[in-house]
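Peer 1: Sequence first, predicted coordinates after that:
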Amino acid sequence: MDRGLSQTAFDAAPASAGGVTRTLRRRSTPARPLFETLPAAVAPRIQPSLERRRLWERRFRRRLDVTDAVSITLAAAAAAIVETGPIDTFADLAGPARIGMFVVGAWLTLLWLARTREPAVLGAGAAEYKRIGHATGLAFGILSTIFILAQLPGLRAQLLVAMPFGLVTLVFSRWLWRKWLIHERERGECVSRVIVAGARDDVEYVIEKLVGDPHHAYHVIGATTTDGLIDPIRVGDRGYPVIGSIRSTAAYGRATGADAIVVASTPDDDRDFVRRLGWELEGTAAELVLCNRLTDVAGPRLSLRPLDGLPLVQVKIPEFEGGIHAIKRGMDVVLSLLALVPILLLTPVIALAIKLDSPGPVLFHQLRVGRDGRQFWMIKFRTMVADAESSRDSLHAQNEGAGPLFKLKRDPRVTRVGAVLRKFSIDELPQFANVLRGDMSIVGPRPPLPAEVTAYDGTVYRRLYLKPGITGLWQISGRSDLSWEDSVRLDLRYVENWSIATDLMIMWRTAKVMVAPRGAY
């Protein structure tokens, strides 16, 4: 019962005591208003920082909506034209047009249900393309069932024409938008304005990773730390301001217009810090990102399992045999067979150029170390003079390679034709024969020399758990320009996190690196 109403009724009513009737005096204290609003119960409202973030996300998603619809409509229309063939009147297009509209609607619906335009995957590349592929496969699985049950015509054309054409067009359009988004982010647009919170060492580590992100998705505007110091955090040749204590992160985020908070670590004496910070950021930030030091663990190996309010991060342990490795081997065999056909056609031309440039054999055989430490002879087109190995010791003092690697940017042993072959990685084409033979894989760690392996420590030996590759993360990330530590880190990351999707991504990026080479000498 409402207190204000009950008290008024009580004051106005007569009361008796010992048979004597008397009237109670009305109290002078006014009752609380019936619909009074409690300030603490008011839901947080969207702040300008969050509205600014959502504005560019909405604009970008609308552009994706348009290009997705155009791509799918063109694919469905092409299938309808193939299905009908020559037409006499426009009435002949009515049936295929209805089927095409049905396909377009179902396809777009599945793209929406698969969250292919979520902010988390915008510009993410492989994750975005994977969702598009899953949505497309599911859409046509459902459509095939409906077509068969309803005995609708046009299924074959939609499967053989619309699905592959539409999928390729969708991925290509998303790739173009991703390039545009990265360009905008390089200009400082369409980025998340970030404050990094945590212990100073952890904040420095996270900032280093964020600013090194090739997608430029995060713009660090400052940091809050646990030590109470205001000295800037230096990463490379740039300093990032420390704007206050970690306990006031939300207030500083609101004052600076940050739309994302990255928690590098939490205060040791405050286990509820993250939950309270999430409450304080409501209406202000779009993201609260929690970091951990599980370095080089890729997303597919991580999963979140809530257990009675306790979020458990599960990390899948890598496996180095089984069905997925059989699929990788099958893909290696098929692709190497397809690649060797044009390579054999080009070999006479390349061989003639090598012979005319310098005397010696066309092919160069070098002993390398493969999976499980087994040695094999790797084949390449010769790019150096015939006696290059014997003159290596005299050039050892000029070595510019990192760690145990021997590299010279201007190696006098490289021939003129060899320099061209190296620049565009043509010298490595015969290695497809190594792949077919089973010594190598198309994608894998860099194949090391036996002398390099003898210098390995216990960690680096993990590079030998998989077959070495013609290409890999090391090749698309700078090749000879990489430090020894970076080369090892990339190889170990690949060994622990590889997948078929990762291999396809590396192959695609390798093709781009061959056209615009970097670090090849």
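Peer 2: All right, it came through fine. Residues are numbered from 1 along each chain as shown.
Peer 1: For the rest of this, base every contact and every neighbour count on C-alpha atoms.
Peer 2: Will do.
Peer 1: any idea how far residue 521 is from residue 432?
Peer 2: To residue 521, residue 432 is 21 Å away according to C-alpha to C-alpha, to the nearest Å.
Peer 1: These two: which is more packed in?
Peer 2: Per other C-alpha atoms under 10 Å, whichever of residue 432 and residue 521 has more neighbours is residue 432, with 28 against 21.
Peer 1: The spatially closest residue to that one that is not a sequence neighbour: neighbour count?
Peer 2: Here the nearest residue to residue 432 in space, its sequence neighbours aside, is residue 336; by C-alpha to C-alpha, 6 or more residues apart in numbering that works out to 5.4 Å. For residue 336, the neighbour count with other C-alpha under 10 Å is 21.
Peer 1: alright, now check it against this:
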Amino acid sequence: MTLLSVGGDRTSPSRAASRMLHALPLTGLLIDLAVMVGVGLIAIVGRRELDIFTASANVEHSVTVAGPLIILGWLATIALGGGYKADIFGAGMDEYKRVFNSGLIAAGLAGVGCYLAKFDLSRGFFLLAFSIGVPALLLGRLALRRAIQTARKHGSLRQRALIAGSRSHVDEVATVLRREGWLGYDIVGALTPEYDLSEETATGIPVLGNSSDVTAAITAHEADVVFFAGGSVGASSQLRKTLWQLERHHVQVVVAPSVTDISSERIKIRPVGGLPLIHIEPPTWSDASRWGKRTFDLVGSSLLILAFAPLLAFTALQVKAHDRGPVFFRQIRTGKDGEAFSCLKFRTMCVDAEARLAALHAQTGYTGGLFKMQDDPRVTRPGRWLRRFSIDELPQLFNVWRGDMSLVGPRPPLPIEVEKYDADASRRLHVRPGMTGLWQVSGRSDLTYAEAIRLDLYYVDNWSMVQDLAILTRTLGAVLASRGAY
């Protein structure tokens, strides 16, 4: 199969944008430097105003000597720890781990260095500088990441990618890369095994050549990164020789095994005899049913009920005053292990909403799954603002308190939905349903039913308390922005 001359324009916007990636390490360095200088000034003022460790040396004198050395040493520690490598910017936790660990090491080295040199560094300055500096550096990197991801969504800082492998594996990798657009990959084409004579994959990715011609394809199409998916090579020796050829082309190489929707906490790579083995820990859904999460739900729901008591009372009056109908809408939902429970919500629809449902199904061509429609004629006037800010779901705090639901978990399904579940979707019932979850903070009603199921299954298989806290934090932003709420 000959190589096609597709996407080889050397002056293309995508190619020009990818060159900007080389400036990311320098940008990160300048941000870190600015943060350190700012934190140093704050530490000087704070040491003087708080008047801590009054017996220590004059802060201005000691910082004038040690300050620049601490900053240079701190930057050097981050650099030696890999905190300025181009491939860590924009995704993953590795960047934050390196910056955090480097901060601890720099603090230790500064303390030991001052002790050995018998330098009288202000202890108040030292504590303030590193206790504020490490979180400030992490916030600086977070801001840089947000800027990178925003730029990628608008077409900048993107990389041209080739995917080598069988057509089915190429499509698997391409689906993830397209779904997670913030990663910044523009898929140029696919490279398939020699026996495959197809011109494109099932999802429409053009086949540009054979997987054995990776080097030539990278040169012809000016790719920045190549993904090796399943079926790309016949033996490990072939991949090793390909890597030797690619080392002269300054291209990023990524091996994409057929492992998706598994969190990094469950994956461990342990080389044995030169063979990198991927160990995958069992799913963590059983951990989500233990006393720690239940205690968190009980305490959290109690505090939230007290905090939202005035809003709950005001909303109840608004719903009642609108049409004199019932305040709450009670609907049977399916909970953990298939047990049914009465799910509470503030009523946002007219009293005869259920009777009008069949007509709306016929009108919209509904075939199954979660039924949602924009401008639903059954929604009442107060129901619109209740839905917009998800206030209608606040009574579910009582479901959480009773143990029917959790603060975070999969969406509570209707019994009719559960009847249509396949074996995969049934895994959602291993844990308590939640007031919020991954699908709510990832688009809410704008997601397809299949995508919502995929996110719920990811949550079930990869549960952690840290993830719950992150989802709760993201929920506030999703609600305030009213993303996908109708």
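Peer 2: Received the coordinates, thanks. Just so it is clear, the structure is predicted and the values come from calculations on it, not from any experiment.
Peer 1: And what about residue 254 of the first structure, helix, strand or coil?
Peer 2: Of the three states, residue 254 of the first structure takes helix under DSSP: H, G, I helix; E, B strand; the rest coil.
Peer 1: If you could redo that for residue 412 of the first structure, that was the one I meant.
Peer 2: On the basis of three-state DSSP, residue 412 of the first structure is classed as coil.
Peer 1: Please say which position in the second structure it maps to.
Peer 2: Aligned counterpart of residue 412 of the first structure in the second structure: residue 377 (TM-score structural alignment).
Peer 1: Show me what counts as buried in the helix or strand containing residue 114 of the second structure.
Peer 2: Using DSSP states H and E, residue 114 of the second structure maps to helix 94-116. Using 16 or more other C-alpha atoms under 10 Å as the test for burial, helix 94-116 of the second structure gives 95-96, 98-107, 109-110.
Peer 1: Mind telling me the two of these farthest from one another?
Peer 2: 95 and 110 (22.4 Å; C-alpha to C-alpha).
Peer 1: Now which residue in the first structure aligns to residue 469 of the second structure?
Peer 2: Residue 469 of the second structure maps onto residue 504 in the first structure, by TM-score structural alignment.
Peer 1: I'd like to know which elements whatever helix or strand that match lives in is packed against.
Peer 2: For residue 504 of the first structure, the host element (DSSP H and E) is helix 500-515. Here helix 500-515 of the first structure touches helix 126-150, strand 441-443, strand 469-471, helix 473-476, going by 3 or more C-alpha pairs under 8 Å, 6 or more residues apart in numbering; DSSP states H and E.
Peer 1: how much does that helix stray from the second structure?
Peer 2: In the superposition with the second structure, the average deviation recorded for helix 500-515 of the first structure is 2.3 Å (mean C-alpha distance after the TM-score superposition for the first structure).
Peer 1: And that helix, what's buried?
Peer 2: Neighbour-count burial for helix 500-515 of the first structure, with 16+ other C-alpha under 10 Å as criterion, is recorded at 502, 503, 506, 507, 509, 510, 513, 514.
Peer 1: ditto for stretch 453-468 of the second structure
Peer 2: By 16+ other C-alpha under 10 Å, the buried positions in stretch 453-468 of the second structure come out as 453-464, 468.
Peer 1: Filter those residues down to just the ones in helices.
Peer 2: In helices, defined here by DSSP state H, the members of these are 453, 454, 455, 456, 457, 458, 459, 460, 461, 468.
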